[in-house]
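Give the three-dimensional model of this entry:
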Amino acid sequence: MITRETLRNLPSGVVPPSYDVTSITPGILHFGVGNFFRAHEAYYVNKVLGLPDQQSWGIIGVGLTGGDRSKRKAEDFKKQDCLYSLTETAPSGKSVRSIVGALQDYLLAPADPEAVLKHLADPKIRIVSMTITEGGYNIDENTGEFDLSDAAVKEDLSHPERPSTVFGYVVEGLRRRREAGGKGFTVMSCDNLRHNGNVARKAFLGYARARDAELAKWIEENATFPNAMVDRITPTVSKEIAERLNKESGLDDLLPLVAEDFTQWVIEDNFAQGRPALEKAGVQFVDDVSDYEYLKIRMLNASHIMLAFPGLLLGYKHIDEAVSDPDLRHLVESFLDTDVIPTLKAPPGISTEDYKNSVISRFSNPAMADQTLRIASDGTSKIQVFWTETIRRLIEGKRDLKHMAFGMAVYLEMLKGKAENGETYSPIEPTFNDRVRQLIQSSNDADGLKIPAFDGWRDLDHAELDKEVIALRQVIREKGVKAALPR
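Next comes the predicted model:
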């Protein structure tokens, strides 16, 4: 295992933290300690903690779910003093290995909710960040507002001082600060959503208003919700990958992590009580992240799922395998060239052609072994975020819809859970309810077009798009995915 003691005797080639990990105090609390957080926010904070006057920005990690798997994860963090190794690998195969020490503690909220609330009320915590997935903000798909009918939310509102949801925890923490005469904190979303700070603001204020209008007003005046664009491919680490990483590093790490060498974080500089000097670690601070969001979401994320959906159906387990298929690579490149780039405003100084090439290169990185099933998961939420703007631009501009029709068709066929080679898999769609599942299972292809994934352009004339999707689904079933590819 990696512990504070073993930091003194690391294998050759493993870079230790540039600071004394025992000297760090927490200034950030983070909900959702997944691989992306560990390779992204914690990675940047780790770089900053070695700088002068930055030692008060350590991170307290919080897991919101219980169960055996969560308990084992918490135990592993504790055993390793919350240390872990990160292997950053370029498409060329060159790797850099380091130990991340930014995480100071890991709390399992269901096991000790009061411990989490005490940290949230502590004035030393100045930033509360989160990675709770694109669909985790509980925004009603019909009204666009925070969904108060959600069972967990209703339960929290019935006893708000004993919460279980991230909304309940954050608002109760802010209530305690207000009661103590303290200040608010920054609520920083690190999820892959356009205007993620605005979404977080709507969610947390929606919950707060349902609980106490005066408290909501105080939060609105004393907390901030900066928008941010986050980017780094961080695949799931299987047992086999973990064993390989440890063999290559010479470590015995219970929590090894691998990520690509590319990383980007662009944030609006809107913090309630200061922030780490992240600009010295490569983070970009801007007044408006919109153009950066559109570039990443409409090019990288949109093409990621455009590749994953047919890739799953064709039996590819990993993204690098899918993009190595000449037909799928051409699909992604053509989609970007004809549908996205002509309707996209890039940030100043960024070449969309260079960005497209970097996307293909990043997808081709075999060291990521990034699962097509992982990328395809929660497709209904991802489609709404990643494809909606492009489809709207195409419909409004009366442009060719063949790529988007194909993407929608393979998504709907992918939901059946069976590849062309007969292998089965389990699609992951956490937001689906019984009504949506019935629409998916219907023998009428038109019913599939009524699912929430496609809500973003219902106000436009989408009849031609729907017609193409229905025709392509038939082609896929009769002749296969390749026969339905846009030509």
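
alpha carbons only for contacts and neighbour counts from here, please
Noted.

Assign a three-state SS to D466, would you?
helix (DSSP: H, G, I helix; E, B strand; the rest coil).

count of neighbours near it?
Using other Cα atoms under 10 Å, D466 is surrounded by 18 other residues.

do you know how far it is from Y425?
Distance, D466 to Y425, by Cα to Cα, to the nearest Å: 27 Å.

got it, and G136?
In terms of Cα to Cα, G136 sits 23 Å off from Y425.

ok, now N192?
N192 is 25 Å from Y425, by Cα to Cα.

So between the two, which is more surrounded?
N192 (23 against 16).

Need the three-state assignment for the more buried one.
coil.

Neighbours of the residue nearest to it when sequence neighbours are not counted, how many?
Using Cα to Cα, 6 or more residues apart in numbering and skipping the chain neighbours, the partner closest in space to N192 is E134 (6.1 Å). Using other Cα under 10 Å, E134 has 17 neighbouring residues.

Kindly report the same for Q264.
13.

Not counting sequence-adjacent ones, nearest residue to it?
D231 (5.1 Å).

Would you mind measuring from that neighbour to A369?
Distance, D231 to A369, by Cα to Cα: 17 Å.

Could you also give me the structure for this next sequence, so I can compare it with the first?
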Amino acid sequence: MRLSPETLQLVPAEVARPAYDRTMVRQGVVHFGPGAFHRAHQAAAFDTLLARDPRWGITGVSLHSQGVAQALNPQGGLYTLALLDAQTDYRVIGSVGQVLTGAAPAAILAALAHADTRVISATVTEKGYCLGGDGALDFAHPAIAADLAAAGGPGWVPASFIGWLVQGLAARRAAGLPGVTVLSCDNVTDNGRKLEAATLALAQAVDGETARWIGDHVRFPNAMVDSITPATDDALRAQVAAATGLEDAWPIQRERFTQWVIEDRFAGERPALDLAGATFAADVRPFEAAKLRLLNGAHSTLAYLGLGLGHETVAQAMQDAALATFVERLMREDIAPSVKAPPGLNLAGYIGDVLARFANSAIRHLLAQIAWDGSQKLPYRLLGTVQDALDAGRPIDRLAVPIAAWLRFLAAAARDGRPITDPLAGELLARAPDWRAVLAMPAVFGALGHDEDFVDAVAHAHAALEEGRLP
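So this is what the prediction gives:
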């Protein structure tokens, strides 16, 4: 039998279930991008909160895929979360009420403009923000250009996430509803401010009055989210079926560790997510920098170097003594000096915790998954650290190694005719045979790609990797 509200009572007692009456839940959150990371982390936090306050249920919106809706809607939004550690625990999450798709634009707009909606959140990845190399909205982006052409006309169905925000907020304004909090949960530096600027830019181009209303009534807090979430596979489905006695079309797995830091900047009522372990802070940026640079920067390093060495998962890569030593030195000696620790965070201890998390053999986190969207991730994860080191006169030899490994990853894909997952895939693969041509891409490297010290460091790292040496 399949997991559903009707079969939930059959789940064994050792599997945790929603500790509230789901029929009493109101949909207070509209979330764009209800993929694995959101369902493993934010939806689980709201699931905990719902036991105290039933007003924070989630309506998911999947603009470009039917898969999540097809998996969860027949299950009444229920799914199983596996917490991976020395002992795996299982928990059925009930915070998602339904998942809407781009095929139902009227339903999406109705959810955005519903009186119960207080938070619009997002995990749409870096590419969903349609930003240019300067971090501002890219008006030449095809989806933004399409929204500009169609906005204000009859039957406008936005092509971009930013377009949906503008249309949904305009509908709230027209209905006389209060503003909302728009909460980014993506790994983008200063994510709330960038999302705010992009939304206001498009709104101003569409309707100045709506832009002014957004500025006055809507808040875009910065946020940082951290929990390693491997992709769902058939092995997980089999484990969940054995643990629950039910078929789950799309269970989720993550490590037990989670961190969610949210800027205390809300429009109206703030959900009490601290009851679920979230931290409200006056400034998220120090937490964000520590996570993006130390954890995510090291993750990307492991991905590109590990794949080049024939490893498949993060845990396997960490069993490679030379690679594990390199990554630890990179974190402690090259990345940490660029990170200003937030109050209460000991960087040395944090690095030790990150390394232990990477080595967790219960987590099968594929390096190939981490390697996706390198052109969007590396500027935040590594290139900012490189620029800071150059500005401070610190060496960048080790920092150049993961960049060179990414260039070799691209070259191998181009040589073998393999596709890569990246919004700039076409241009990257075309330039990949000449790594210097990739460095010259301003959309990825900005002015850094023409810095002689940086180019020389990458050249030395690239030569060492070609010779089979880990510098």
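
ok so, going back, identify the residue of structure 2 aligned to the residue nearest to Q264 of structure 1.
Using TM-score structural alignment, the equivalent of D231 of structure 1 in structure 2 is D226.

what's the answer for D291 of structure 1, then?
Checking TM-score structural alignment: D291 of structure 1 goes with P286.

Need the nearest residue in space to that match, chain neighbours excluded.
In space, and not counting its chain neighbours, P286 of structure 2 is closest to P342: 5.1 Å by Cα to Cα, 6+ apart.

per the alignment, the one you found corresponds to what in structure 1?
So, by TM-score structural alignment, P342 of structure 2 is matched to P347.

can you tell me the helix or strand for its match?
P347 of structure 1 belongs to no helix or strand when assigned by DSSP states H and E.

what's the neighbour count on it?
Neighbour tally, P347 of structure 1, other Cα under 10 Å: 15.

Over to the one 4 residues further on?
Residues lying near S351 of structure 1 (other Cα under 10 Å) number 11.

Excluding chain neighbours, what is closest to V261 of structure 2?
T279 (4.6 Å).

can you pull the contacts of that neighbour?
259-262, 273 (Cα atoms under 8 Å, 6 or more residues apart in numbering).

Let's see that with 10 Å instead.
223-224, 259-264, 273 (Cα atoms under 10 Å, 6 or more residues apart in numbering).

Wait, D216 of structure 2 touches G179, no?
Yes: at 8.4 Å, D216 of structure 2 counts as touching G179 under the criterion of Cα atoms under 10 Å.

Overlap in contacts, the two.
Joint contacts of D216 of structure 2 and G179 (Cα under 10 Å, 6+ apart) are A267.

and the two? which has more neighbours close in?
Of the pair D216 of structure 2 and G179, G179 is the one with more neighbours under other Cα under 10 Å, namely 23 against 11.

In a strand, that one, correct?
No: assignment of G179 of structure 2 by three-state DSSP gives coil, placing it outside any strand.

Contacts only, for the most centrally placed residue in structure 2.
Taking Cα atoms, centre = their mean, the centroid of structure 2 lies closest to D186, which sits 3.8 Å from it. By Cα under 10 Å, 6+ apart, D186 of structure 2 lies in contact with 37-38, 121-126, 128-129, 192, 222-226.

Aligned counterpart of it in structure 1, please.
So D186 of structure 2 corresponds to D191, using TM-score structural alignment.

same thing with G393 of structure 2?
That one, G393 of structure 2, aligns with K398 by TM-score structural alignment.

Let me know the secondary structure of its match.
coil.

Check the secondary structure at R72 of structure 1 for me.
helix.

Give me the nearest residue to L257 of structure 1, chain neighbours excluded.
L257 of structure 1 sits nearest to L86 (Cα to Cα, 6+ apart), 4.9 Å away.

So which residues of the stretch 251-400 of structure 2 form strands?
252-255, 259-263, 279-281 (DSSP state E, counting those that start in this stretch).

Quick check: the last one compared with structure 1, mean distance?
It refers to strand 279-281 of structure 2. By mean Cα distance after the TM-score superposition for structure 1, the fitted strand 279-281 of structure 2 averages 0.6 Å away from its aligned residues in structure 1.

cool, and the second one?
Once the two structures are superposed, the average separation between strand 259-263 of structure 2 and the matching residues of structure 1 is 0.5 Å (mean Cα distance after the TM-score superposition for structure 1).

what range in structure 1 matches that strand?
So strand 259-263 of structure 2 sits over residues 264-268 in structure 1, by TM-score structural alignment.

Stretch 314-331 of structure 2 now?
Going by TM-score structural alignment: stretch 314-331 of structure 2 matches residues 319-336.

in the matching stretch, what counts as buried?
Buried positions in stretch 319-336 of structure 1, judged by neighbour count with 16 or more other Cα atoms under 10 Å: 319-323, 328-333, 335-336.

quick one, helices of the stretch 251-400 of structure 1?
Using DSSP state H, counting those that start in this stretch, the helices of the stretch 251-400 of structure 1 run over 290-295, 302-313, 319-324, 326-335, 352-363, 372-376, 379-386, 388-396.

before we move on, what about the stretch 101-250 of structure 2?
105-112, 142-150, 161-174, 191-206, 208-217, 234-244.

of all those, which lies closest to G297 of structure 2?
helix 191-206 (17.1 Å; Cα to Cα).

Now do the buried residues in the closest one.
191-192, 194-204, 206.

Likewise for stretch 253-265 of structure 1?
Buried residues in stretch 253-265 of structure 1, counting neighbours by 16+ other Cα under 10 Å, are found at 253-261, 263, 265.

Save those as a markdown table, and put in distance to K239 of structure 1 too.
Listed next are the buried residues of stretch 253-265 of structure 1 as a markdown table, based on distance: Cα to Cα, whole Å:
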| residue | distance to K239 of structure 1 |
| --- | --- |
| D253 | 12 |
| L254 | 10 |
| L255 | 10 |
| P256 | 10 |
| L257 | 11 |
| V258 | 13 |
| A259 | 16 |
| E260 | 19 |
| D261 | 22 |
| T263 | 25 |
| W265 | 29 |
